[in-house]
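**Student:** Predicted model and sequence follow; I will ask about them next.
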Amino acid sequence: MAQLIAEQVLNGLQFGMTLFLMSAGLTLVFGVMGLINLAHGSLYMVGAFACAATAGATGSFWLGLVAALAAAAAAGALIERTVLRRLYARDHLDQVLATFALILIFSEGVRFIFGSFPLYLSPPAMLAGPVRLPGGLDYPAYRLAIILAGGVVAVGLALLIGRTRLGTRIRAGEADREMAAALGIDINKLYTAVFALGAALAGLAGALVGTLQSVQVGMGEPVLILAFVVIVIGGIGSIRGAFWAALLVGLVDTMGRFALPHLFALLTDTSSAAGIGAALASMLVYIVMAAVLVMRPTGLFGQNT
């Protein structure tokens, strides 16, 4: 039982790191640009399809990963320059409607290029097997690699935001875009760079998850909902908040789906316990979000907390 619990904790960390990669770009875009981007899940899908198609054509997962980053960043920069740039001064409702339209455009575009059938992506050979962890637990090397990749990205983003000139400009644009523009920062170029970075992170998340599930049209929408939950819990605009909230959401969701059916099995039959446990587990993340907002309305690491 201890090994089973440890395995579920690791699964929760892996899921949390995936959510962090997805939500980091989303919170960066919202914090700096004030833009509600419902199409962020479509960029996740673009990354997954680019990785699967490139890996299938070349036989190299690593080339597919590079293609995912490039395709998602290019798609992000393109829609920022052609569509989203016109929405910064508009109401959030206009942003929601426009980016929802982008979801439909991306979905039909991907379906036109790749067809309606799902693609499948295999992990690289060096990460295909299990790793023996302390305690005798055999855990998939690829899932451990996702946890490591999320940690590396988190450190990289912290250094980028806190230690580089681009990070200084990003923080300045987030604090006061008019003053930043008056000081000579090209806000248009800054916004394009921020959006491309956020899109690349979403594409990376999609590529990494593509080996754990089928790559198909619409795969970005379910994870987008959880990404919004992450940035609300962590605090809008906070990369640190997105990191810790993503781990919290990943662990709560995974452990809830694992533990609740077992707990209800002590009170009722197995079939009913599975149904009740699954239903409550799907609600658990939102209950946690509500509890956090009651105690800290701006999130765990919100600017006004």
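**Tutor:** Right, received. Where do you want to start?

**Student:** Going by C-alpha atoms from here, please, whenever you check contacts or count neighbours.
**Tutor:** Fine.

**Student:** which residues touch residue 15?
**Tutor:** Residue 15 makes contacts with 247, 250-251, 254, as judged by CA atoms under 8 Å, 6 or more residues apart in numbering.

**Student:** Show the subsequent helix or strand relative to the helix or strand that contains it.
**Tutor:** Of the helices and strands defined by DSSP states H and E, residue 15 is found in helix 2-33. The helix or strand immediately downstream of helix 2-33 is helix 40-58, counting by DSSP H and E.

**Student:** mind listing what's buried in the helix holding residue 15?
**Tutor:** For helix 2-33, the buried set under the neighbour-count rule, 16 or more other CA atoms under 10 Å, comprises 7-33.

**Student:** just the contacts of residue 15 now: which is nearest residue 206?
**Tutor:** Of all those, residue 250 has the smallest distance to residue 206: 16.1 Å, by CA to CA.

**Student:** Looks like the closest one contacts residue 13 (just checking).
**Tutor:** Yes: Residue 250 is within contact range of residue 13, at 6.1 Å (criterion: CA atoms under 8 Å).

**Student:** One more to weigh against that first structure:
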Amino acid sequence: MARGDGSGARVRRLVVIGCGYTGRRFVELHGAEFDAVDATARSADAAAKLEGVTRHVFDGGPADDGLAAAIAEATHVLVSAPPDDRGDPTLRGAGAALAQANNLAWIGYLSTIGVYADTGGAWVDETTLPEADSERGRRRIEVERDWLAFGADKGVAVQVFRLAGIYGPGRNQIENLKGGTAKRLVKSGQVFNRIHVDDIAAAIAAGIERSGVGPIVNVADDEPAPPQDVVTYAAGLIGVEPPPEVAFETAELTPMARSFYSSNKRVRNRLLREGLGVRLAYPTYREGIAALVR
């Protein structure tokens, strides 16, 4: 297809599968770079909240005619839907439509640094063998491999973005402090990488332009830091007392929350910076939280 301005360039059509927090932000910041944007949500109510896109409901069942038609014309597909206990819902429900998409040039899959095992705080990078400590992480590893295999079979570039802990507008320690939900958990030696959602969007956009980089790219900030330090810093910026420190061992946590502390590693982002050429707007939590306060 050609653009309507007669330039002869192919129409760029983006389909975002699982358009949640990160997908919506990418569309907000970069959606104008595409001629058309389609996005899915798991329910009609969630889909109704999506703005500036053609909406579809998709829960991992067979893609309906509208979504299949959008995928058939897609040049770029961003997959943000997590795996379930049956594998990847996108490949399961929309794999046939993707296999028949003749215009497809790029697929981006949003994964997690949770695929890396505990290293006791040592550094990992894209060459580190993923050996997840949790069932969730193991599912992610399997799905990453499935997407890379799909791309190889179809001859389409696939990039897997392994994301650190996501924060940004509406999802950050400032909001937690104001809402009374912030906790200052202390586990000796524990650090986490984080990443601002706008920097994720920049990484995805760069990946589209440099689709040969990777195919695995860690999307993380420059400074893995103890979680309690982030809470203390955020509290200081808004002039409130931080919550008291609580020892991780005695803290009341859900099994999910406790599982995040089972893996301690530092994640390098050299490929993000040097391969994709991304200059992080928020290289540490300090710049990111300060910007959110402003």
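**Tutor:** Nice, I can see it. Because the structure is predicted, anything quoted here is derived from the model rather than measured.

**Student:** With both chains overlaid, what TM-score comes out?
**Tutor:** Here the TM-score for the pair of chains, by TM-score structural alignment, normalised by the length of the second structure, is 0.27; 136 aligned residues with a CA RMSD of 6.4 Å.

**Student:** on that earlier part again, which one (most neighbours) among the contacts of residue 15 of the first structure?
**Tutor:** Most neighbours among those, by other CA atoms under 10 Å: residue 250, with 27 neighbours.

**Student:** Roughly how far does that residue sit from residue 257 of the first structure?
**Tutor:** Residue 250 of the first structure is 11 Å from residue 257 of the first structure, where distance means CA to CA, to the nearest Å.

**Student:** hang on, the earlier thing: quick check, distance from the helix holding residue 15 of the first structure to the centre of its chain.
**Tutor:** 7 Å (CA atoms, centre = their mean, to the nearest Å).

**Student:** which stretch of helix or strand covers residue 131 of the first structure?
**Tutor:** Going by DSSP H and E, residue 131 of the first structure is part of strand 130-133.

**Student:** Quick check: nearest residue in space to residue 26 of the second structure, chain neighbours excluded?
**Tutor:** Nearest non-adjacent residue to residue 26 of the second structure, counting by CA to CA, 6 or more residues apart in numbering: residue 201, 4.8 Å away.

**Student:** now residue 186 of the second structure
**Tutor:** According to CA to CA, 6+ apart, the nearest residue to residue 186 of the second structure is residue 247 (5.1 Å).

**Student:** and if you look at residue 36 of the second structure?
**Tutor:** residue 13 (4.8 Å).

**Student:** what about the one you found, how many residues close to it?
**Tutor:** 22.

**Student:** could you point out which element follows the strand holding residue 131 of the first structure?
**Tutor:** Assignment by DSSP H and E places the next element after strand 130-133 of the first structure at strand 137-140.

**Student:** Show me what that next one is packed up against.
**Tutor:** helix 2-33, strand 130-133 (3 or more CA pairs under 8 Å, 6 or more residues apart in numbering; DSSP states H and E).

**Student:** ok, 6 Å please
**Tutor:** strand 130-133 (3 or more CA pairs under 6 Å, 6 or more residues apart in numbering; DSSP states H and E).

**Student:** Next secondary structure element downstream of whichever strand or helix holds residue 141 of the second structure?
**Tutor:** Assessed by DSSP H and E, residue 141 of the second structure sits inside helix 135-154. Downstream of helix 135-154 of the second structure, the first helix or strand assigned by DSSP H and E is strand 157-163.

**Student:** buried stuff in that next one?
**Tutor:** Going by 16+ other CA under 10 Å, strand 157-163 of the second structure has these buried residues: 157-163.

**Student:** could those go into JSON lines alongside distance to residue 26 of the second structure?
**Tutor:** Converted to JSON lines, these look like this (distance: CA to CA, whole Å):
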{"residue": "157", "distance to residue 26 of the second structure": "19"}
{"residue": "158", "distance to residue 26 of the second structure": "18"}
{"residue": "159", "distance to residue 26 of the second structure": "16"}
{"residue": "160", "distance to residue 26 of the second structure": "16"}
{"residue": "161", "distance to residue 26 of the second structure": "14"}
{"residue": "162", "distance to residue 26 of the second structure": "16"}
{"residue": "163", "distance to residue 26 of the second structure": "14"}
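
**Student:** Tell me how far residue 171 of the first structure lies from residue 157 of the first structure.
**Tutor:** With CA to CA as the criterion, residue 171 of the first structure and residue 157 of the first structure are 13 Å apart.

**Student:** would you list every one of the helices in the stretch 151-300 of the first structure?
**Tutor:** 165-175, 177-182, 187-209, 220-234, 239-265, 270-295 (DSSP state H, counting those that start in this stretch).
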